[in-house]
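**Student:** This is the structure alone, sequence omitted:
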């Protein structure tokens, strides 16, 4: 079974060109299913039947996992078996008829302008790490790039003359994204003043580095943003991805068209971007109710 998983991972890497993060999710989901099979004394993937798949789905619900997580796991296993069927490693796909839970329609959360000001205020400081943190924050808000895309950014990806960055997104798709004056100044200050101090004796082209001088990881960037959010004492459940949501919401609120926002975010489908129109409509509705005398 481990050999089949390895072949599937190679298929995702070479044929599907999936990112390492997506592949890690697939691996985790399949290995979790392997553990379930061991508990059920099932030794071969071809021995798994529809009822076994249903039982696995029930076990996921009993753990009170979110609908999105359960849907992802079922989708991972359906794709895994589809691959095995294609290569004649198994004869049936027990997950083909397993229904996925409908995803929860939750609007993406974003920062209001006063909340952004609070976050920017706690970014102040002249220490190398403070200058770096400011640059990360300004760039994420200015471009809407994912944390994983920020992690992969190299010095040659930045064009200061045009104020654009070359972003390597999901599936290694590339796109150019502009950034404004605040991000330009913060990024330039970091690269010229703080990056060399943080690098110490190391040499590499990754833009953002940790306190040891090594390329920063996505987990490191999330930790920095979480610390800034905590320091700003903002209320509610907040996560770093909200900067991306904020970028899109503020653009649409200020008149940007949906296709442009789609391209800037790197969404393959317009439907992924359309969720932000619901956010802006809700914002308009609340503004209307709060300010119109006859609302």
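**Tutor:** That came through fine. These numbers come from a predicted model, not from an experiment.
**Student:** contacts, neighbours, all on C-alpha from now
**Tutor:** Fine.
**Student:** quick one, helices of the chain?
**Tutor:** Ranges of helices in the chain, per DSSP state H, are 2-14, 20-39, 50-62, 67-86, 113-121, 128-143, 147-151, 181-189, 195-199, 218-231, 242-253, 258-265, 270-291.
**Student:** Generate CSV for the ones you listed, with distance to residue 107 and mean neighbour count as supplementary columns.
**Tutor:** Shown next, in CSV, are the helices of the chain (distance: least, C-alpha to C-alpha, whole Å; neighbours: other C-alpha atoms under 10 Å):
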stretch, distance to residue 107, mean neighbour count
helix 2-14, 30, 14
helix 20-39, 23, 15
helix 50-62, 23, 15
helix 67-86, 14, 18
helix 113-121, 18, 15
helix 128-143, 19, 22
helix 147-151, 20, 20
helix 181-189, 27, 17
helix 195-199, 37, 18
helix 218-231, 20, 17
helix 242-253, 10, 21
helix 258-265, 16, 18
helix 270-291, 6, 14
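**Student:** Quick one: closest of the ones you listed to residue 168.
**Tutor:** Between residue 168 and the helices of the chain, the tightest spacing by C-alpha to C-alpha is seen for helix 147-151, at 6.3 Å.
**Student:** for the closest one, packing partners?
**Tutor:** helix 128-143, helix 218-231 (3 or more C-alpha pairs under 8 Å, 6 or more residues apart in numbering; DSSP states H and E).
**Student:** Compare the ones you listed and report which one is nearest to residue 10.
**Tutor:** Here helix 218-231 is closest among those (C-alpha to C-alpha), at 23.4 Å.
**Student:** so how far is that closest one off the chain centroid?
**Tutor:** 15 Å (C-alpha atoms, centre = their mean, to the nearest Å).
**Student:** ok, residue 195 touching residue 211?
**Tutor:** No - in this structure, residue 195 is not within contact of residue 211 by C-alpha atoms under 8 Å, at 9.8 Å.
**Student:** now the helices of the chain in a markdown table, with distance to residue 95?
**Tutor:** Shown next, in a markdown table, are these (distance: least, C-alpha to C-alpha, whole Å):
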| stretch | distance to residue 95 |
| --- | --- |
| helix 2-14 | 16 |
| helix 20-39 | 12 |
| helix 50-62 | 6 |
| helix 67-86 | 5 |
| helix 113-121 | 45 |
| helix 128-143 | 39 |
| helix 147-151 | 31 |
| helix 181-189 | 47 |
| helix 195-199 | 49 |
| helix 218-231 | 32 |
| helix 242-253 | 33 |
| helix 258-265 | 32 |
| helix 270-291 | 26 |
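**Student:** Out of these, which is closest to residue 106?
**Tutor:** helix 270-291 (9.0 Å).
**Student:** What distance separates the opening and closing residues of stretch 235-246?
**Tutor:** 16 Å (C-alpha to C-alpha, to the nearest Å).
**Student:** Next up, a structure to set beside the first:
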């Protein structure tokens, strides 16, 4: 079974061009499913639709979230499709299995005032503060994912033209414009901060840690948590919060949904549409607070 899983992950990587995080997720899901089959003394070649449903029900009994179970099924389906395509299996038992319906949770967003508080939290008097300010401004200016932020190289930024180039899910390239504040802070970082962080070895990474190496997602998580705590903002702030706030604030100010979809790198516009629900909810809250007959 390990051989099939390894071949499947290689196929997803080479032919589908999926990111490392997505590949790890597929690998984890399939190994979990195969472990369940082993406990039931089943070979994957003898599995049926009933066995897949039993596995999903077992995950539900263990308290797994609907979103996790739905992702499990997506991984299992893809695995069976691969096994059928490679003629390891004659039939795909996962055909026509419906994913459990997931209630879409509205992402947490910050108000414009709260974003201002967060963006002004880093000190501009030290090397790391300048770097952090540049990163936060860039995130809010572009709405890129944190994984995309830490993957940026020096050559991906064009301050003269005012844009960045980043590679999203499936290695899809997109160009995103920068605002004046972000351009200014990036220039300050590149001139006054990055040369001090860079050690003797030349690195392409745009954002460096205090060791002179590429900043990691975990490193950025700690940074944003530190500033969130220092501002006293009561809402939970995650690395994705500025992305959500970027999209919501654009739509609130009349941006075109398709343009926001392109900037966020969403393959499906329905993913972007969730932000329109946020703006409607906020409008209702404002109306309820402000209208004399609300």
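**Tutor:** Here it is on my side, so go on. Keep in mind it's a predicted model, so treat the numbers as computed, not measured.
**Student:** returning to what we had before: right, so of the helices and strands packed on helix 147-151 of structure 1, which gets closest to residue 57 of structure 1?
**Tutor:** Smallest distance to residue 57 of structure 1 across those (C-alpha to C-alpha): 29.8 Å, for helix 218-231.
**Student:** so what secondary structure elements neighbour the closest one?
**Tutor:** If you count contacts as 3+ C-alpha pairs under 8 Å, 6+ apart, helix 218-231 of structure 1 packs onto helix 128-143, helix 147-151.
**Student:** Please report the distance of residue 43 of structure 2 from residue 64 of structure 2.
**Tutor:** Distance of residue 43 of structure 2 to residue 64 of structure 2, computed by C-alpha to C-alpha: 24 Å.
**Student:** ugh, typo on my part, it should be residue 54 of structure 2
**Tutor:** Counting by C-alpha to C-alpha - residue 54 of structure 2 and residue 64 of structure 2 are separated by 14 Å.
**Student:** List the contacts of the residue nearest to residue 191 of structure 1 when sequence neighbours are not counted.
**Tutor:** Spatial nearest neighbour of residue 191 of structure 1, chain neighbours left out: residue 207 (7.6 Å); criterion: C-alpha to C-alpha, 6 or more residues apart in numbering. Each residue near residue 207 of structure 1 by C-alpha atoms under 8 Å, 6 or more residues apart in numbering is listed here: 153-155, 191, 195, 215.
**Student:** okay if I get these as JSON lines plus distance to residue 223 of structure 1?
**Tutor:** Converted to JSON lines, the contacts of residue 207 of structure 1 look like this (distance: C-alpha to C-alpha, whole Å):
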{"residue": "153", "distance to residue 223 of structure 1": "18"}
{"residue": "154", "distance to residue 223 of structure 1": "20"}
{"residue": "155", "distance to residue 223 of structure 1": "22"}
{"residue": "191", "distance to residue 223 of structure 1": "21"}
{"residue": "195", "distance to residue 223 of structure 1": "19"}
{"residue": "215", "distance to residue 223 of structure 1": "15"}
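**Student:** how about the nearest residue to the aligned partner of residue 219 of structure 2 in structure 1, chain neighbours excluded?
**Tutor:** Counting by TM-score structural alignment, residue 219 of structure 2 lines up with residue 220 in structure 1. Closest residue to residue 220 of structure 1 apart from its sequence neighbours, by C-alpha to C-alpha, 6+ apart: residue 210 at 7.6 Å.
**Student:** For the closest residue to residue 183 of structure 2 other than its chain neighbours, grab the count of nearby residues.
**Tutor:** Nearest residue to residue 183 of structure 2, sequence neighbours excluded (C-alpha to C-alpha, 6+ apart): residue 159, at 5.9 Å. Number of residues near residue 159 of structure 2 (other C-alpha atoms under 10 Å) recorded here: 17.
**Student:** Check whether residue 159 of structure 2 really touches residue 185, as I assumed.
**Tutor:** No - when contacts are counted by C-alpha under 8 Å, residue 159 of structure 2 is not listed as touching residue 185 (10.4 Å).
**Student:** Check the spacing between residue 212 of structure 2 and residue 102 of structure 2 real quick.
**Tutor:** Distance from residue 212 of structure 2 to residue 102 of structure 2, by C-alpha to C-alpha: 42 Å.
**Student:** cool, residue 186 of structure 2 as well?
**Tutor:** From residue 186 of structure 2 to residue 102 of structure 2 the distance is 39 Å (C-alpha to C-alpha).
**Student:** With residue 129 of structure 2 instead?
**Tutor:** Remark: distance between residue 129 of structure 2 and residue 102 of structure 2 (C-alpha to C-alpha) = 40 Å.
**Student:** Quick one: map residue 169 of structure 1 onto structure 2.
**Tutor:** So residue 169 of structure 1 corresponds to residue 168, using TM-score structural alignment.
**Student:** so what's that match up against?
**Tutor:** Going by C-alpha under 8 Å, 6+ apart, residue 168 of structure 2 touches 148, 174, 265.
**Student:** Among these, which one lies nearest to residue 248 of structure 2?
**Tutor:** For these, the nearest to residue 248 of structure 2 is residue 265 (15.0 Å; C-alpha to C-alpha).
**Student:** how about the closest one, what's its partner in structure 1?
**Tutor:** In structure 1, residue 265 of structure 2 lands on residue 266 (TM-score structural alignment).
**Student:** Distance-wise, check that match relative to residue 53 of structure 1.
**Tutor:** Using C-alpha to C-alpha, residue 266 of structure 1 is found at 34 Å from residue 53 of structure 1.
**Student:** Do I have it right that residue 164 of structure 1 meets residue 177?
**Tutor:** Yes - Residue 164 of structure 1 is in contact with residue 177 according to C-alpha under 8 Å; the separation is 5.4 Å.
**Student:** From the centroid of structure 2, which residue is nearest?
**Tutor:** residue 145 (5.1 Å; C-alpha atoms, centre = their mean).
**Student:** unless I'm mixing things up, it is touching residue 242, no?
**Tutor:** No - Residue 145 of structure 2 is not in contact with residue 242 according to C-alpha under 8 Å; the separation is 9.1 Å.
**Student:** and for these two, which residues touch both?
**Tutor:** With C-alpha under 8 Å, 6+ apart as the test, residue 145 of structure 2 and residue 242 both reach residue 139.
**Student:** Quick check: end-to-end length of stretch 102-117 of structure 2?
**Tutor:** First-to-last distance for stretch 102-117 of structure 2 - C-alpha to C-alpha - comes to 34 Å.
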